[in-house]
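> here is the input, now give the coordinates:
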Amino acid sequence: MTETLAVLQSDPTALTLARLQFGATTLYHYLFVPLTIGLMLIVAIIQTAWVRTGKVKYLQLTKLFGKIFLINFAMGVVTGIVQEFQFGMNWSEYSRFVGDIFGAPLAMEGLFAFFLEATFIGVWIFGWNRVSRGVHLASAWLTSIATILSAYFIIVANSFMQNPVGYEINAERGRAELNDIGAVLTNPVAVAAFPHAIAGAVLFAGAVIISVAAYHLRRNQHVESMRTGLKIGAWSVIAGFAAVFLTGDQLGLAMVKTQPMKMAAAEAMYNTSTGAAASFSIFTLGTPDGHSELFSLRVPYLLSFLSTHTFDGTVEGLNDLQAQYTSQFCGADALNAALTCPSDGGFIPTLWVTYWSFRWMMGLGAFSLLVAIVGLWLTRRTATRAVPDWAWRVAIWSAPLPLLGNLVGWVFAEMGRQPWIVFGLMTTESAVSPNVPAWSVGLSLLLFTVIYGALAVVEFRLIKKAAQAGPPEFDVDDHSDGTAEIDPHKLAITY
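A predicted model of the protein is given here:
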């Protein structure tokens, strides 16, 4: 492509505020996403256990955590709608340039996944005493599948920003156009990131179940159902963490291939290194100019192994990549320097954010794993000592930690991509709406902050109230094996 696509200059203040607004609304929306995905999957499993065994404790857990799911789901829908409007309002140049591609998976999410989700969640909510147990259970599973499918399409859209595929540049119209939807849907980054995100959601949902169960067990309430709930939550955390670890390895390999600068920033790797020199940083202090390190504590060979699965693999460094990108995207041979060359010429993301978010992501998940393992050990049936009060408190208050791990993981993914909004195609500063003044963005950011803050308080209080109320009680004819006969009309407990 020989001709340059026109780019309108934007107000730097408006750019900063637009980035802050989108980051804030995205992270706020993601407060609800992992719990929605993970909790509905676990609820479907618990309801399956009830249908198969008839044991009342599984029905009680289904009702309790199903109610928490619905509260969270409603808030997630409300906050998610706002994001899509921002693409056309604050990021019109981005929408104009790649909307043909980016919009396709978003449309699929809305027309297929969300439609499926909205349909069967209605059957699940209102069908307790109107359809058979089998049909009702199927609606629970279809709702869970739809939430997971919705996540896949969103991750596909995001993965195009991380690793653009399935497009061609139309120089005449000045935009990227879709030419291979299959390549977009099977983007290697999406294939790796999707199971990683689902695993993180299961981990967080398990931590919430642990917290609720610990609250009641500490007070010796609903002991039978809450002991089971605690075990389900703990094993969900363990399974989720194992999946996060394994899928994170695959995502790391994809990241090294598609965004080597992000990996270099995550490890404060200033210069290209091989073998023992490609070491994993436990702690690093760099110079103020961000070009070299002052002190570091490292594990030899580990970064090489994580990045290439070999102990003699090469990991590219920040300084070498900066020189390479400057020549590629700002030099005379750049296909479209107006879109691909940052105004300051810098391709290195904010190091301290990328470096520490990568470590907090791993550390918070590991702490949740520790809580789950200790919880299983302290509450085992052969235990001879009572669970200490401090352990219950830790279990109750540790629930937000995997959520924070999910959030800083997204901070790492998005901040580590900077200065790109679409890697190699378009910088963030060239994507902002050129005619939206800073005061307009600032005002809407202020309003969003106030409204979202109020919604957060409402969300927390509703979930807290539902969690503290505990599982519903049923008038049942108990059998010796723990099963019970329940009047179908008793199942229709108001959500």
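
> alpha carbons only for contacts and neighbour counts from here, please
Noted.

> same for the one helix or strand Leu369 maps to, what does it pack against?
For Leu369, the host element (DSSP states H and E) is helix 351-378. In this structure, helix 351-378 packs against helix 188-218, helix 223-258, helix 260-266, helix 389-397, helix 400-415, with contacts taken as 3 or more C-alpha pairs under 8 Å, 6 or more residues apart in numbering; DSSP states H and E.

> please repeat the previous calculation with a cut-off of 7 Å.
helix 223-258, helix 260-266, helix 400-415 (3 or more C-alpha pairs under 7 Å, 6 or more residues apart in numbering; DSSP states H and E).

> just say which of these is most tucked in.
Here the criterion is mean neighbour count by mean count of other C-alpha atoms under 10 Å, and of the helices and strands packed on helix 351-378 the winner is helix 260-266, at a mean of 25.

> neighbouring contacts of that helix?
Identification of contacts with helix 260-266 by C-alpha atoms under 7 Å, 6 or more residues apart in numbering yields Met255, Val256, Glu316, Gly317, Leu318, Leu321, Leu351, Thr354, Tyr355, Phe358, Gly416, Arg417.

> before we compare anything, build this one as well:
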Amino acid sequence: MFDQQPAKMAAAEGLCETQDGAAFSILAIGDLTNDCDGVKHLIELPGFTSFLATGDFNARIRGVDELQEHYTQWVTQWEQDNGVEATFDPADTRFYPNLAVTYWSFRLMIGFGVGSAALSLAALWLLRRKGSVTGKPWFGRLAIAAIATPFLASAFGWIFTEMGRQPWVVAPNPNSSGVDGVWLLTARGVSEVVSPGMVWFSMIGFTLLYGVLAVVWFRLMKRYA
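A predicted model of the protein is given here:
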């Protein structure tokens, strides 16, 4: 992921400047302006992002600022080399995703997933040590509250995936063995044949369908759970 979509992972760590031995950010705050100047890291694990990316605690990880400059130059040069008429100004394009959304969706995805797994391990421990989990009212209430955690982890995972890849529909392939020149910006991927009415029809239709399924699920849970 650090090779294929480096801007996504830099944003996921709130990593604005290129660093050797980049730390893993556990908690950071910002002013939500999507400006690196507003990012402040409060709790970090030194070198851990570099280790996750490369297996080396001292490896260099490119930050958002360097990647912005890299993609600006890359797109400009590609258009010149391929004789493509520029339809936008790369210098005015932000080549990294929304920092706050990417950073927090990544952590909420992991947090809800780990929380769900931890509850399962706790249930296994109680079952082995105590022989039953039914005699623990607190655990029952916690388990009911945790029903939503896998769904929340999945939802935030998709938010991270789709928001984190912006502004690309197809990110440029950094591998020299890949197909050169295959990339597509979201702004250029807007369909010219799909009308707003079609989009509204699809959204309303799917919302109603899943709403009905949610009601059925809730009534079945209430009756049989």
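
> tm score of chain vs chain?
Once superposed, the chains reach a TM-score of 0.81 (TM-score structural alignment, normalised by the length of the second structure), with 211 aligned residues with a C-alpha RMSD of 2.8 Å.

> dump the contacts of helix 260-266 of the first structure to a markdown table, plus distance to Thr308 of the first structure.
Putting these into a markdown table (distance: C-alpha to C-alpha, whole Å) gives the following:
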| residue | distance to Thr308 of the first structure |
| --- | --- |
| Met255 | 11 |
| Val256 | 8 |
| Glu316 | 11 |
| Gly317 | 14 |
| Leu318 | 17 |
| Leu321 | 17 |
| Leu351 | 22 |
| Thr354 | 20 |
| Tyr355 | 19 |
| Phe358 | 18 |
| Gly416 | 19 |
| Arg417 | 20 |
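
> those residues: which two are farthest apart?
Leu321 and Phe358 (19.7 Å; C-alpha to C-alpha).

> so the two - more neighbours on which side?
Per other C-alpha atoms under 10 Å, whichever of Leu321 of the first structure and Phe358 has more neighbours is Phe358, with 23 against 19.

> show me what Trp158 of the second structure aligns to in the first structure.
For Trp158 of the second structure, the aligned residue in the first structure is Trp410 (criterion: TM-score structural alignment).

> and Leu208 of the second structure, by the same measure?
Per TM-score structural alignment, Leu208 of the second structure is aligned with Val450.

> one more: Pro196 of the second structure?
So, by TM-score structural alignment, Pro196 of the second structure is matched to Ala438.

> what sits against its match?
Ala438 of the first structure sits in contact with Thr13, Ala14, Leu17, where contact means C-alpha under 7 Å, 6+ apart.

> same question for Gly140 of the second structure.
Taking C-alpha under 7 Å, 6+ apart as the definition, Gly140 of the second structure has no contacts.

> which residue in the first structure aligns with it?
Using TM-score structural alignment, Gly140 of the second structure pairs with Trp392 in the first structure.

> what of Leu45 of the second structure?
Aligned partner of Leu45 of the second structure by TM-score structural alignment: Val299.

> how many neighbours does that match have?
The burial count for Val299 of the first structure: 14, using other C-alpha under 10 Å.

> now do Ala205 of the first structure
Number of residues near Ala205 of the first structure (other C-alpha under 10 Å) recorded here: 31.

> test my guess that it contacts Val33.
No - the pair Ala205 of the first structure / Val33 is not scored as a contact, 10.4 Å apart, by C-alpha atoms under 7 Å.

> who's in contact with Ala171 of the second structure?
Taking C-alpha under 7 Å, 6+ apart, one finds Gln5, Trp183, Leu184 in contact with Ala171 of the second structure.

> let me fix that: Ile110 of the second structure
Ala153.

> quick one: map it onto the first structure.
With TM-score structural alignment as the criterion, the equivalent of Ile110 of the second structure in the first structure is Met362.

> same check on Asn58 of the second structure?
Counting by TM-score structural alignment, Asn58 of the second structure lines up with Asp312 in the first structure.

> many thanks, I have nothing further to ask.
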